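Engineer: Task: produce atomic coordinates for the following.
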Amino acid sequence: MSRLIGLVLVLAGVLYPFAVYFGMGHFAPWQFALLLGALWGVRALTSEGRPGGVSMALTAMGFCLLLGLFNSPQLLRWYPVLISCFMLTLFGLSLMRGMPLIERLARLTEPDLPIVAVRYTRQVTRVWCLFFLFNGFVAAALTLWAPLSWWTLYTGLIAYGLMGLLFAGEWIVRQRVRGRA
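Structural biologist: I've put the predicted structure just below:
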């Protein structure tokens, strides 16, 4: 159940900019808040001790509460900024405490990582932190100063393209690093 809710939240996040762009003429912001708040509420109940699971869900529910109370179309556009902040926090905290997030993911397929790979995964985690910082700033700037169409284009398409480029670039670099090791 927890994975299904996580998948629905990811799908809602990916489709969110388009839902806002095309749905604003048909739905009020409080209706978006109700749907998002319900998804995050279920996520809080099924987080099963995941790092930041409950705190992220409660923060998102707080955002949804504000969105519902103010019923503001402008406030709708801050959700991608919130998600970038969540991701930055998740990756950044993993650098400060315990095992970096990318190292955890790498150990799923290769439990005995050599020390060079551990250092590499730490660097990749830092790169993702920089990406989420950049992405959050761009989304915030577009929220404040750009028309809805630009915001939708960036948060619904360009940001995911940049993530794909980062994934692909990291994969290429990883192959070269492995070749040297």
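
Engineer: okay, CA-based contacts and neighbour counts for the rest of this
Structural biologist: Will do.

Engineer: residues contacting Leu45?
Structural biologist: Going by Cα atoms under 8 Å, 6 or more residues apart in numbering, Leu45 touches Val54.

Engineer: If you count neighbours, what's buried in the longest helix anywhere in the chain?
Structural biologist: Looking across the chain with DSSP state H, the single longest helix is helix 115-145. Within helix 115-145, the residues that count as buried by 16 or more other Cα atoms under 10 Å are 117-118, 120-126, 128-129, 131-133, 135-136, 138-140, 142-143.

Engineer: likewise stretch 1-15?
Structural biologist: For stretch 1-15, the neighbour count (16+ other Cα under 10 Å) marks 5-6, 9, 12-14 as buried.

Engineer: another one to check against the first:
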Amino acid sequence: MKRLVGLGLVLAGVLYPFAVHFGLGHFAPWQFAVLLGGLWLARSVSAPRRPGNLWMAAVALTFCAVLALSDSSQLLRWYPVLVNAFMLVLFGSSLKYGPPLVERLARLREPQLPEAALSYTRRVTQVWCGFFVLNGGIAAALTLWAPLSWWTLYNGLIAYIAMGLLFAGEWLTRQQVRGRA
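Structural biologist: Take a look at the predicted model:
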């Protein structure tokens, strides 16, 4: 069940810009809020108790409640900014309280990381933090000043291409770093 809810949130996040763009002619913003809030509520009930899960769900549910009460189509466009803020806090807090998030992911494949890998994973976590600041900033600027079509194009396609390029660039860099070690 929790995997299904998690998948639902991921799909909602990926398809969200297109749902907003094409759905606003058929659905009210409060209806988006109810659907999104239902997914976040299900996630908070079914997800394992990990640091961050509860506060993220509380913030997301508060966003959904404000969206439902305001019924504002402009507020709908702030959700990608919220998701980027969540990711920034998760990655950034892992830098402060450790171990860095990328190190945790790396240890899933290779539990005994060499010392050079630890500084590398820290740097990659910092790069991802920078990405979330930039991506969230662009999403916010488009929310404030751009037409819905530009917002949809960026948040529904360009942001994912940028993320994919960052993943690919990091993978290529990691291969080079490993080759030198």
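
Engineer: Drop the TM-score for these two in here.
Structural biologist: Scored by TM-score structural alignment, normalised by the length of the first structure, the superposition of the two chains gives a TM-score of 0.99; 181 aligned residues with a Cα RMSD of 0.6 Å.

Engineer: still on that earlier bit, now secondary structure and distance to Pro73 of the first structure too, for the buried residues of stretch 1-15 of the first structure, in CSV please.
Structural biologist: Putting the buried residues of stretch 1-15 of the first structure into CSV (DSSP: H, G, I helix; E, B strand; the rest coil; distance: Cα to Cα, whole Å) gives the following:
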residue, secondary structure, distance to Pro73 of the first structure
Ile5, helix, 26
Gly6, helix, 25
Leu9, helix, 21
Ala12, helix, 18
Gly13, helix, 17
Val14, helix, 19
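
Engineer: Against the second structure, what's the mean shift for the longest helix of the first structure, could you check?
Structural biologist: Here the mean offset of helix 115-145 of the first structure against the second structure after fitting is 0.3 Å, by mean Cα distance after the TM-score superposition for the first structure.

Engineer: same for that helix, what does it pack against?
Structural biologist: When contacts are defined as 3 or more Cα pairs under 8 Å, 6 or more residues apart in numbering; DSSP states H and E, helix 115-145 of the first structure sits against helix 79-96, helix 101-109, helix 148-153.

Engineer: chain center to the last one, what's the gap?
Structural biologist: So the one you mean is helix 148-153 of the first structure. Using Cα atoms, centre = their mean, to the nearest Å, the mean C-alpha position of helix 148-153 of the first structure is found 18 Å from that of the whole chain.

Engineer: any idea how far Trp145 of the second structure is from Gln74 of the second structure?
Structural biologist: Using Cα to Cα, to the nearest Å, one gets 11 Å for the distance from Trp145 of the second structure to Gln74 of the second structure.

Engineer: Need the helices and strands packed on helix 115-145 of the first structure in JSON lines (columns: mean neighbour count and distance to Leu69 of the first structure).
Structural biologist: Putting those into JSON lines (neighbours: other Cα atoms under 10 Å; distance: least, Cα to Cα, whole Å) gives the following:
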{"stretch": "helix 79-96", "mean neighbour count": "19", "distance to Leu69 of the first structure": "15"}
{"stretch": "helix 101-109", "mean neighbour count": "15", "distance to Leu69 of the first structure": "35"}
{"stretch": "helix 148-153", "mean neighbour count": "18", "distance to Leu69 of the first structure": "22"}
